[in-house]
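>>> Starting from these lines, generate the structure:
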Amino acid sequence: MPSPQHLLLKQFLTAATGPLARRRPSLNGLRLGLEVGSLFQFLPWGVHLESVRIEGMAAEWIRPQNAPVGRVLLYLHGGGYVLGSLNTHRSFIGELARRCGLQALAIDYRKAPDFPFPAALDDARLAYRWLLTQGYQPHDIIVAGDSAGGGLALALLIALRDNREPLPAAAIGLSPWTDLVLSTATIRRVAHEELQLLEALTIRGWGGHYANAVPLAHPLLSPVQADLHELPPLLLQVSDAEVLCDDVLSFAGKAQLAGVPVTLQTFEGLIHWWHLFWRLVPEARLALDKVAAFTHGIWAAQAEAARILGSTRPPKAAAPRLRARL
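Got it, this is the predicted structure:
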């Protein structure tokens, strides 16, 4: 049963989406609204910000106090490939990084329709390669994202694998958008819920903006359509009430059949993007704690593997002693 705080949030958003649906605001209007809303968000206490540019692309280091410098969370924000920015997700990424005890690199990848596929994927790959040039090892990088950013994180893994590039230690998808096709069956399932139906019809259009002339079922647009073998460990979180739930479950099942270690965590009755309301909704804070536990588990598994590998190596031969001159 969702918390009272979540129910209050849902009622507010349902009331707010009615006028929006009737007015059909432009993408620029929606973007402006999100940017204005971000003015009321603040970084968590003890989290520091540093702006950086990666070959002209705006990005930010979001560093919790005492976070180790050798590991990084590469974060790709959501927004249907058409919305969202560093501003809209800064507070959330800061809290996620703080709970995980990791520094995060957030990027402002290019948005559709001005920059359709593969612009966002190219920017994500650019950021990952840039981290490698900065001295980070692939096993010290975790890629994460929410909604479209979660789908983009999964597409990044597939693109890196297909290009025989080193893969990161793991990936995290928070309600990831794994199938841009968004089947009619899914639309019917949520048709009784005004907020979900509006969301489904809206993001179906946004998917078309991003795909442009490329088929929506292309595996780098819809990762659920891809061959998923040899991917690193995945954490997927989704609510059973979300529009994207069926597709996330399908992706998780397919990844498990391909031999990918998948941690699937489902929540009950929560709206899409519930993670972003971590200050208000206790379920969001619980979800972030589960993400932190997953990242800690990745590092612990690496340490254990290194310990076992070290214990099985043959002992080094003793250095020859020099005979002293008499």
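>>> From here on, just use CA atoms for contacts and neighbour counts.
Will do.
>>> Check whether the residue sitting nearest the centre point of the chain sits in a helix, strand or coil.
Nearest to the geometric centre of the chain sits Gly145, at 1.1 Å (C-alpha atoms, centre = their mean). Look at Gly145: counting by DSSP: H, G, I helix; E, B strand; the rest coil, its state is strand.
>>> which strands and helices sit next to the longest helix along the chain?
Longest helix of the chain, by residue count under DSSP state H: helix 282-312. In terms of contacts (3 or more C-alpha pairs under 8 Å, 6 or more residues apart in numbering; DSSP states H and E), helix 282-312 is packed against helix 86-100, strand 234-239.
>>> got the contact list for the longest one?
With contacts defined as C-alpha atoms under 8 Å, 6 or more residues apart in numbering, helix 86-100 is touched by 34-35, 37-39, 41-44, 47, 59-60, 62-64, 73, 75, 77, 103-104, 106-108, 275-276, 278, 288-289, 291-293, 295-296.
>>> run this one through as well so I can compare:
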Amino acid sequence: MTALTLRPIASRLPSNRAGVQIARTLVEVAMRAGGGVARGTAVTAVDEDGVVGEWVDATGRAQPTEAPGTEAGVVLYLHGSAYAICSARTHRGLASRLSRDAGTPVFVVDYRLAPEFPFPAAADDIERAYRWLLDQGYQPGSIVVAGDSAGGHLALDLVIDNARRSVPQPAAVVLFSPLIDLTFELAEGRERVRRDPMISAAGARSLTALYTSNEQPDIPRLRLAVEAGTLLPPFLVHAGGAEMLVADAEYLRDLLEANEGTCTLEIWPDQMHVFQALPRLSPEAGPALRRAAQFIRTELAHTAPKHSTP
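Model (predicted):
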């Protein structure tokens, strides 16, 4: 279905402000139609110290702001879509199901979007949100960073920057269909093997260029090289077998393992980009999200501070 609907629409939208506004509306409608918010979810908006986003909590426990860092940990979620389209609102359903399955509240960052706010606005907002969680009382070992698509690039940038600045790392990183190569050369290579049902590499590149247009692609915060000896948290990476960014997922695994990091890569056959967000379209969305939730619980159990019983 996506090859007959989403790709033709995406390929015809102009990569300018008008086209971006249309895309934002279409994606929000599609995300709502493809997967609703989990029952009993509490949503709390945040606009504090330059950090904008929302707490999404489907655990049924107290709101995370009442007792930071003292329960099962927290997920810091970095949404995708080419740095230009999505928001905390579009990802509320995905965040709610991840919160329910992992048993943790999720904070979704509403970072600034291109073309209104080009590089490095989004990356700076993510760094600010991570440090804000630390200031709120969350221990690094009680935080898992998760994200999809362009959120994958932002997540890798965050942990590389943490290592460079000697900021304590989160417990783990979970990525769905991560975008790593902003030149889209890897995606183009994959396209020659299998056509992506959602968008072409050229179309995705033109959107991402709204964020990076005035920068050289090989600057450190865009190319994201991992220097030898860099200590990074363990990664779980999901990619759909039908999407072009499976090439980026494989590249990320190789990059991490070449630097003695840990990365579990799972390629879900015949699935599209960020299929975890669309349970009404993809029967594999639920199992994949539960797999991610299991990884989150396991890593938090390894690293989160233990509290004694009174």
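>>> Show me which of the contacts of helix 86-100 of structure 1 are buried.
Neighbour counting by 16 or more other C-alpha atoms under 10 Å classes 34-35, 38, 43-44, 47, 59-60, 62-64, 73, 75, 77, 103-104, 106-108, 275-276, 278, 288, 291-292, 295 among the contacts of helix 86-100 of structure 1 as buried.
>>> how near is the nearest residue to Ala293 of structure 1 once chain neighbours are set aside to Val82 of structure 1?
Once flanking residues are discounted, Ala293 of structure 1 sits nearest to Cys100: 7.6 Å by C-alpha to C-alpha, 6 or more residues apart in numbering. Per C-alpha to C-alpha, to the nearest Å, Cys100 of structure 1 is found 28 Å from Val82 of structure 1.
>>> Looks to me like Phe40 of structure 1 is in a helix.
No. According to three-state DSSP, Phe40 of structure 1 belongs to no helix; its state is coil.
>>> Quick one: neighbours of it, just the number.
Per other C-alpha atoms under 10 Å, the neighbour tally for Phe40 of structure 1 reads 9.
>>> contacting residues for it?
Taking C-alpha under 8 Å, 6+ apart, one finds nothing in contact with Phe40 of structure 1.
>>> so how far is Thr264 of structure 2 from the residue of structure 2 sitting at the aligned position of Thr17 of structure 1?
Under the alignment (TM-score structural alignment), Thr17 of structure 1 maps onto Arg7 of structure 2. Using C-alpha to C-alpha, Arg7 of structure 2 is found at 29 Å from Thr264 of structure 2.
>>> thinking again about what came up before, so what corresponds to the residue nearest to Ala293 of structure 1 in structure 2?
So, by TM-score structural alignment, Cys100 of structure 1 is matched to Ala102.
>>> mind listing the helices for the stretch 51-200 of structure 1?
Along the stretch 51-200 of structure 1, counting by DSSP state H, counting those that start in this stretch, helices occupy 86-100, 119-133, 148-162, 184-190, 194-211.
>>> now for the ones you listed, which one comes closest to Pro176 of structure 1?
Each of these was scored for nearness to Pro176 of structure 1 using C-alpha to C-alpha, and the closest is helix 148-162 (4.2 Å).
>>> Where in structure 2 does the closest one fall?
Matched against structure 2 by TM-score structural alignment, helix 148-162 of structure 1 falls on residues 150-164.
>>> Quick one: average offset of the matching stretch versus structure 1, please.
Aligned to structure 1 and superposed, stretch 150-164 of structure 2 gives a mean residue distance of 0.9 Å (mean C-alpha distance after the TM-score superposition for structure 1).
>>> Not counting its own residues, what contacts that stretch?
With contact meaning C-alpha under 8 Å, 6+ apart, stretch 150-164 of structure 2 is reached by 78-83, 122-123, 126-127, 145-147, 168-169, 173, 175-180, 221-222, 224, 226, 230-233.
>>> So what's the residue count around the residue lying closest to Leu244 of structure 1 once chain neighbours are set aside?
Spatially, and ignoring its direct neighbours in sequence, Leu244 of structure 1 is nearest to Trp177 (6.4 Å; C-alpha to C-alpha, 6+ apart). Neighbours of Trp177 of structure 1 under the rule other C-alpha under 10 Å: 32.
>>> Quick one: map Trp177 of structure 1 onto structure 2.
Per TM-score structural alignment, Trp177 of structure 1 is aligned with Leu179.
>>> Name the residue in Arg7 and Thr264 of structure 2 with the higher neighbour count.
Arg7 (17 against 13).
>>> elements contacting the helix or strand encompassing the more buried one?
Element membership for Arg7 of structure 2 (DSSP states H and E) is helix 6-12. Contacting helix 6-12 of structure 2 under the criterion 3+ C-alpha pairs under 8 Å, 6+ apart is no other helix or strand.
>>> Show me what it is in contact with.
So helix 6-12 of structure 2 is contacted by Ala23, Pro197, Met198, Ile199, Ser200, Gly203 (C-alpha under 8 Å, 6+ apart).
>>> Mind giving me the PyMOL command for buried ones among those?
Per 16+ other C-alpha under 10 Å, the buried members of the contacts of helix 6-12 of structure 2 correspond to this PyMOL selection:
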select buried, resi 23+197+198+199+200+203
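>>> What is the most widely separated pair among the contacts of helix 6-12 of structure 2?
Largest separation among the contacts of helix 6-12 of structure 2 by C-alpha to C-alpha: Ala23 and Pro197, giving 16.5 Å.
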